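In: sequence? don't have it. structure:
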């Protein structure tokens, strides 16, 4: 199930508003987007609060609901099919899928010093490049030697990149922070697990682009159709498995305590004879 489908499910369970209310919100959002894109402004707490009000649910004051969340992503030109909505939720300290409380929004935008759509989108794309696309990190403005005769104008950071530079110092740790956040975000308050459809949707946008073996695991899960829930332990070890395992599973060992679902995946992906031969070879080398 793609992330967009998850958001649509949430939106469809939300109370419908009358057409005039929806129309007004859409026009206001588009106007805010154009203004922000045309002329980025320095951070302002008042502007951050006004931006929140643009997407606020008229039936739930103090909250951006799924419809407002979708409009927000659309106005920032963030695809609902990818991982950026999850990165946005992470940076805003969201506690519910596709929802923001005003306090969460103000904390997140305050930390980033981003009170307009242009700046917020830039911060999210920077994190996508760093953690999901493995691009070289952005260098601090003061760390780049200036050419002779160059002026210092424009050297200021477009937003507060302090957290970004902390993430860049240890990208693996930062990605795991995002990854673990997503489990907490997806887990229903009354459950210890998340359902397999939700986990698969998150894995498809978070892990599969970085570790291609995840695509094979998702194919296996879809084909079997018998796995219904994901524990926190399975969620954590799935990332470890994808990070450490060779694409041909040549370094898989039955001595390692992988969750049974991953053992089942190996048996499905790798012929039993080949797996046994690999273990024998390792023992012979010793």
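Out: Yep, it's here. Just so it is clear, the structure is predicted and the values come from calculations on it, not from any experiment. Numbers count the residues shown, from 1 in each chain.
In: okay, CA-based contacts and neighbour counts for the rest of this
Out: Will do.
In: From residue 262, how far out is residue 213?
Out: 12 Å (C-alpha to C-alpha, to the nearest Å).
In: also this one, for the comparison:
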């Protein structure tokens, strides 16, 4: 009988310690969220509930020491999975900063370089690149970016990658295309990764968008003129 009683006592103690551990974990999570919310409220829009608007983001950028047009700001929007350009919702802020383990301005400053390292991975960069296009769609049912915006974003996101400068020159010089869709946008990243600088391995039969067929034709003529 004593052995049975001892075993029952042991069984009863286990969930009690588990509850205590869970309680400690919940308190820590609540403290973390309180800090994240306090950080959010420093920049939150006073006229729109649970949202950091353009003015707040500009103030955040100033405190971070970065320009609002810096790629680091776009990387932050990507990490938060911001649904609307120029706005961070409280839910986006909570999820994103929790994933980054950030709850203050100083921690966010230190975390930004890590975001740049994160997109070194081809998989992460592709996700960031696709997000960059969708983030600029500011109107309901909008499917394309005007060429001015597309060129600005390609320059910001792809920078000095092969073909970028020449492709931007082509887009600005031609008059047939007024906008760029997601298929064309996505294909250009693959084009940059796969096509040689002299375009010798470009194959029209591989179902590239017509925009890129036209670009290659233009670029080859330009190479001949410059040679």
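Out: Nice, I can see it. Not measured: the values here are computed from a predicted model.
In: Let me see the TM-score of these two.
Out: With the length set by TM-score structural alignment, normalised by the length of the second structure, the two chains reach a TM-score of 0.78; 193 aligned residues with a C-alpha RMSD of 2.0 Å.
In: What does residue 182 of the first structure correspond to in the second structure?
Out: In the second structure, the residue equivalent to residue 182 of the first structure is residue 132, according to TM-score structural alignment.
In: ugh, typo on my part, it should be residue 79 of the first structure
Out: Using TM-score structural alignment, residue 79 of the first structure pairs with residue 67 in the second structure.
In: secondary structure class for its match?
Out: Here residue 67 of the second structure is recorded as coil under DSSP: H, G, I helix; E, B strand; the rest coil.
In: burial of it, as a residue count?
Out: Residue 67 of the second structure: 13 surrounding residues under other C-alpha atoms under 10 Å.
In: Was I right to think it contacts residue 61?
Out: Yes: Residue 67 of the second structure is within contact range of residue 61, at 6.1 Å (criterion: C-alpha atoms under 8 Å).
In: Now do the shared contacts for the two.
Out: Common neighbours of residue 67 of the second structure and residue 61, using C-alpha atoms under 8 Å, 6 or more residues apart in numbering, are residue 73.
In: what's near enough to touch the residue nearest the centre of the second structure?
Out: The centre of the second structure sits closest to residue 78, judged by C-alpha atoms, centre = their mean, with a distance of 2.1 Å. Contacts of residue 78 of the second structure were listed using C-alpha under 8 Å, 6+ apart, and they are 128, 131, 132.
In: Residue in the first structure paired with it?
Out: Using TM-score structural alignment, residue 78 of the second structure pairs with residue 90 in the first structure.
In: got it, and residue 97 of the second structure?
Out: Counting by TM-score structural alignment, residue 97 of the second structure corresponds to residue 109 in the first structure.
In: Let's verify the closest residue to that match other than its chain neighbours: helix, strand, or coil?
Out: Distances taken as C-alpha to C-alpha, 6 or more residues apart in numbering put residue 115 closest to residue 109 of the first structure, at 6.2 Å, once the chain neighbours are dropped. Judged by three-state DSSP, the three-state class of residue 115 of the first structure is coil.
In: my guess is residue 115 of the first structure contacts residue 44, does it?
Out: Yes: counting by C-alpha under 8 Å, residue 44 is a contact partner of residue 115 of the first structure at 6.0 Å.
In: So if I had to pick from these two, which one is more boxed in?
Out: residue 115 (27 against 15).
In: re earlier: looking at the contacts of residue 78 of the second structure, which are in helices?
Out: Among these, the ones falling in helices (DSSP state H) are 128, 131, 132.
In: residues contacting the second one?
Out: Read it as residue 131 of the second structure. Residue 131 of the second structure makes contact with residue 78, according to C-alpha under 8 Å, 6+ apart.
In: which non-adjacent residue is nearest the counterpart of residue 218 of the second structure in the first structure?
Out: By TM-score structural alignment, residue 218 of the second structure lines up with residue 268 in the first structure. Leaving aside its chain neighbours, residue 268 of the first structure sits nearest to residue 220 (7.5 Å; criterion: C-alpha to C-alpha, 6+ apart).
In: Regarding that neighbour, which helix or strand does it belong to?
Out: helix 213-224 (DSSP states H and E).
In: Read off where the helix or strand just after that helix ends up in the second structure.
Out: For helix 213-224 of the first structure, the succeeding helix or strand toward the C-terminus, using DSSP H and E, is strand 229-230. Residues 179-180 of the second structure are where strand 229-230 of the first structure aligns, taking TM-score structural alignment as the criterion.
In: what's the mean deviation for that stretch versus the first structure?
Out: Taken over the aligned residues, the distance from stretch 179-180 of the second structure to the first structure averages 1.7 Å (mean C-alpha distance after the TM-score superposition for the first structure).
In: quick one: secondary structure of the match of residue 97 of the second structure?
Out: Assignment for residue 109 of the first structure (three-state DSSP): helix.
In: unless I'm mixing things up, it is touching residue 93, no?
Out: No: if you go by C-alpha under 8 Å, residue 109 of the first structure and residue 93 don't touch, sitting 10.1 Å apart.
In: who has more neighbours, those two?
Out: Shown here are residue 109 of the first structure and residue 93; by other C-alpha under 10 Å, residue 109 has more neighbours (23 against 19).
In: how close does the more buried one get to residue 205 of the first structure?
Out: 24 Å.
In: Check the second structure for its longest helix and report it.
Out: Under DSSP H, the second structure gives helix 2-41 as its longest helix.
In: buried ones in that one?
Out: 32, 33, 36, 37, 39, 40, 41 (16 or more other C-alpha atoms under 10 Å).
In: again, but for stretch 230-239 of the first structure
Out: 230, 231, 234, 235, 237, 238, 239.
In: Could you double-check that the fourth one sits in contact with residue 183?
Out: If I follow you right, that is residue 235 of the first structure. Yes: contact criterion C-alpha under 8 Å: residue 235 of the first structure and residue 183 qualify, at 7.5 Å.
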